[in-house]
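Colleague: how does the following fold in three dimensions:
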Amino acid sequence: MDTQNTPVHISLWHADFWILAITNLLITMSVYMLIPILPIWMLGTAGLSQQAVGTVMGVYGIGLFLLGGFCNWLVQRYRRNRVCLWAIALVFLSLLGCWLVERELQQSWLQYRLLLFLRIVLGAAFGLVQMILSSTLIIDKSESFQRTEANHASAWFGRFALSLGPMLGIVFARTSFSPLFASAALALVAYLLLATVKFPFRTPDDGVKKISGDRFFLPDAKWLFLNLFLICLSVGILMSTQYTAMFYAMVMVGFAIALLAERFAFVDADLKSQVVAGSILIAAALMMILTRKQMVVNYISPVFVGLGIGLIGSRFLLFFIKLSKHCQRGTAVSTYMLGWESGLAAGLFVGYFFFAEDIHLALSASLACLILAFGLYVVFTHQWYIRKKNR
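Modeller: Have a look, this model is predicted:
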């Protein structure tokens, strides 16, 4: 049977790797905290239109691509850990700027324009952080035979942030402490943690182009990118309808089950099984939310969502890595990140811009996107991947 599993090496989990993984968790949480709290404030206190809110949430996805072409030149020209620290500092300043806009400004037209700028900068800075942290620094701190496991484990920390970030933001929103300031504080802690890890100096390669696709985007993975984008588009639309800490807490439960399922239920399963099972679980969750009103649905459906996202996300990451050629691992991981993040951003844009006043229609659109992604994967993408994989 054509299977693909990630081994476990205890030696991977040394102090520096733990710090890098926790840094990834904290910086991603700081960005994801804005998913529920920023739209609530913009729609309520700021009085912005649903189209304005959708645009502010969506432009983050455009920012993700702005600095990627310079990533390889930056890490070759300067110390790679320092470039990552600069990018985290820019994330911190962007989040702090959002807090200042919320705290100090009253004019809606000025709030809107500043938030657009800050969200684009946030996307650009966070995209660069992920391209260097997940695609370079974590690989540098791992032995060659542990790198797939390192990418897999680090990605799970970032995935946990999709539940922990919004949940923490909602909890802070119920207190007198600003969740936007808390998100900036998390980014600052991530900066301080990364600053404690030492990386040896590496001589830069000669003739490095200022703009290139290295460490940025892998063209050979375009169909995997599109398929992942559509799945995350569906999830992003769903998240535009959810504002309770309980929902995101139960998503975390689903993530925990997904981790166990990877090690036991899917250990010898066919490659296609995780994506198929994950898609069915998310579709079942959407159908329950659409058609049932019982209280138990509020607990079961987000567990299914977390379980589905966890299974799909971890399998797609391995697909991207296995599709890459020698020395393209970092580029493959960056491409996976771009598909994940831009899909979520596009989903938030669509959810708020078009469906903010009709949750039923938003959930229906989410289900339609998921069905489209599932059909593309089963009919085309999986067979294409089997033909093209290099590892």
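
Colleague: contacts, neighbours, all on C-alpha from now
Modeller: Will do.

Colleague: any idea where the helices of the stretch 51-200 of the chain begin and end?
Modeller: Remark: helices assigned in the stretch 51-200 of the chain by DSSP state H, counting those that start in this stretch are 71-77, 80-104, 108-132, 138-140, 147-173, 179-195.

Colleague: make JSON lines out of the ones you listed and add distance to Trp384 and mean neighbour count.
Modeller: As requested, those are exported to JSON lines (distance: least, C-alpha to C-alpha, whole Å; neighbours: other C-alpha atoms under 10 Å):
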{"stretch": "helix 71-77", "distance to Trp384": "28", "mean neighbour count": "20"}
{"stretch": "helix 80-104", "distance to Trp384": "34", "mean neighbour count": "20"}
{"stretch": "helix 108-132", "distance to Trp384": "26", "mean neighbour count": "22"}
{"stretch": "helix 138-140", "distance to Trp384": "27", "mean neighbour count": "19"}
{"stretch": "helix 147-173", "distance to Trp384": "22", "mean neighbour count": "22"}
{"stretch": "helix 179-195", "distance to Trp384": "38", "mean neighbour count": "21"}
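
Colleague: another one to check against the first:
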Amino acid sequence: MLLLAELFLAMSIYVQIPVLRSLFSDTGISSGWETYGLLSFAVGLYLLGGFIEPFFQKYKRNRVCQFSIFMIIVILAGAYFMPEIFFSGIMIGVVALLLGVFYGLAQIVLLSTLIIDTTDSFQRTEANYVISWVLRLALAIGPLAGIAVAVLFAREVLSQSLQLVVSAVLALLAYLFISGVHFPFKAPDEKHVHWSTDRYLLLRGYPLFFTLLLAAIAGGVMVGHFTTASDYAFLLIGLFVALVAERMIFFNGDLKSEAIAGYILLGMACLIQLTRHGEGFSSVVAFLVGNGFGLLTSRYLLFFIKLSRHCERATAQSTYFLAYESGLAVGLAIPYVIGDIQAEAIVALVLVAVGLLLYNFVVHNWYLNNKNR
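Modeller: Have a look, this model is predicted:
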């Protein structure tokens, strides 16, 4: 049930990716406002993380998640009924910021707390691993769902109003699936705090956070170019191949090899985007992005978990999510700033190259010296 809740919650946001350009062009909004909205969303992801522990002292954990999803639905409904207000000037940033705030809070609670509360202690790493793969797969499934609905209604792309309805329905499904799960009672901590990094940021994991952020930005830049069902289908295939490869090839392999392979595959996608054009090459790029991004980000999750101490698993998971999700949002904003596909591919390639060098020569050795599991 929680896996389905995660899938629908992530899809409610990712379904909007392929229609962002048409959505803003239909409303007459310039690319500057598009960038502003995506960056506001990325900032919003971080704003309530420090208050999770105080929230848990007052409210049930699942209620915090449900309330956050409910607020996402309210925001989407407001945009549907009052588009002239919600899609005007500075309000774009405010709406995107609020979406980021409540989406970030819902995901942090779901990924780092609810999934752990409902899993036996010896299966928690596997649970974190599986639900994070659901998040990755939603990056392709969400846009595919949006495109499928557009085809169903005989449209080239989703209209503004239909896109908001689809997002709200997906968020509602996530809410309902969480409502159907029984969560064990957890007594609140007797120590009252007003703000805490617990379940929010693993500060000593900053080298992993920074290099994952670079990779996620590069991935966001590349995904930002995908507009067709074929692109997202090959992205999904690439992600599935990465999942299979991780279980069959890298399962007992060297920790470093999987991350390096991810960087190389993602870099290859950037190079092909830079030097080759055409529908066939677009599919190859999408496949390589899915394959490389899947391998790389999955390995980083396990790095974060193994870096954490006994009671820091939830904090490690949420730190991973914040780097991953905010990086994607920033990466999606970059094409609106640059506006040239080759220049954007160069930016992504530079980010991948810097991340690879930092990981290979600095971060991996640091991780081996500091891991706790």
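
Colleague: circling back: in a markdown table: the helices of the stretch 51-200 of the first structure, plus distance to Ile231 of the first structure.
Modeller: Shown next, in a markdown table, are the helices of the stretch 51-200 of the first structure (distance: least, C-alpha to C-alpha, whole Å):
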| stretch | distance to Ile231 of the first structure |
| --- | --- |
| helix 71-77 | 26 |
| helix 80-104 | 26 |
| helix 108-132 | 19 |
| helix 138-140 | 26 |
| helix 147-173 | 15 |
| helix 179-195 | 26 |
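
Colleague: for those helices, which one sits closest to Asn298 of the first structure?
Modeller: In terms of C-alpha to C-alpha, the element of the helices of the stretch 51-200 of the first structure nearest to Asn298 of the first structure is helix 147-173, at 15.0 Å.

Colleague: what about that closest one, how far off from the second structure?
Modeller: With mean C-alpha distance after the TM-score superposition for the first structure, helix 147-173 of the first structure departs from the second structure by a mean of 1.2 Å once superposed.

Colleague: and that helix with helix 108-132, angle?
Modeller: Helix 147-173 of the first structure and helix 108-132 are oriented at 160 degrees to each other (axes from the mean of the first three to the mean of the last three C-alpha atoms, to 10 degrees).

Colleague: which helices and strands sit right next to helix 147-173 of the first structure?
Modeller: helix 15-32, helix 34-43, helix 138-140, helix 179-195, helix 245-263, helix 297-323 (3 or more C-alpha pairs under 8 Å, 6 or more residues apart in numbering; DSSP states H and E).

Colleague: residues in the second structure matched by the longest one, start to end?
Modeller: Same thing as helix 297-323 of the first structure. Across the second structure, the stretch matching helix 297-323 of the first structure (TM-score structural alignment) is residues 281-307.

Colleague: quick one: that stretch to the first structure mean distance?
Modeller: Mean for stretch 281-307 of the second structure is 0.9 Å (mean C-alpha distance after the TM-score superposition for the first structure).

Colleague: buried sites along that stretch?
Modeller: 282-307 (16 or more other C-alpha atoms under 10 Å).

Colleague: stretch 129-136 of the first structure: how far from the chain's middle?
Modeller: 13 Å (C-alpha atoms, centre = their mean, to the nearest Å).

Colleague: what's it aligned against in the second structure?
Modeller: Taking TM-score structural alignment, stretch 129-136 of the first structure hits residues 106-113 over in the second structure.

Colleague: that stretch: end-to-end distance?
Modeller: End-to-end span of stretch 106-113 of the second structure (C-alpha to C-alpha, to the nearest Å): 10 Å.

Colleague: circling back: tell me which of the helices of the stretch 51-200 of the first structure sits nearest to His360 of the first structure.
Modeller: His360 of the first structure lies closest to helix 147-173 among these, at 21.7 Å (C-alpha to C-alpha).

Colleague: got the angle between the closest one and helix 297-323?
Modeller: Counting by the same axes, to 10 degrees, helix 147-173 of the first structure lies at 150 degrees to helix 297-323.

Colleague: quick one on the thing from earlier: quick one: closest of the helices and strands packed on helix 147-173 of the first structure to Thr381 of the first structure.
Modeller: Of all those, helix 297-323 comes closest under C-alpha to C-alpha, at 10.8 Å.

Colleague: show me what that closest one is packed against.
Modeller: Against helix 297-323 of the first structure (3+ C-alpha pairs under 8 Å, 6+ apart) you get helix 147-173, helix 222-239, helix 245-263, helix 271-291, helix 329-355, helix 382-388.

Colleague: what are the contacting residues of the match of stretch 129-136 of the first structure?
Modeller: The contact list for stretch 106-113 of the second structure, computed with C-alpha atoms under 8 Å, 6 or more residues apart in numbering, reads 2, 6, 49, 52, 61-62, 64-66, 68-69, 128, 131-132, 199-200, 313-315, 317-318, 321.

Colleague: I'd like the helices and strands packed on helix 147-173 of the first structure laid out as TSV, including distance to Ala356 of the first structure.
Modeller: As requested, those are exported to TSV (distance: least, C-alpha to C-alpha, whole Å):
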stretch	distance to Ala356 of the first structure
helix 15-32	19
helix 34-43	10
helix 138-140	39
helix 179-195	22
helix 245-263	18
helix 297-323	20
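
Colleague: quick one: which of the ones you listed is nearest Asp220 of the first structure?
Modeller: helix 297-323 (7.8 Å).

Colleague: center of the first structure - which residue?
Modeller: Glu341 (4.5 Å; C-alpha atoms, centre = their mean).
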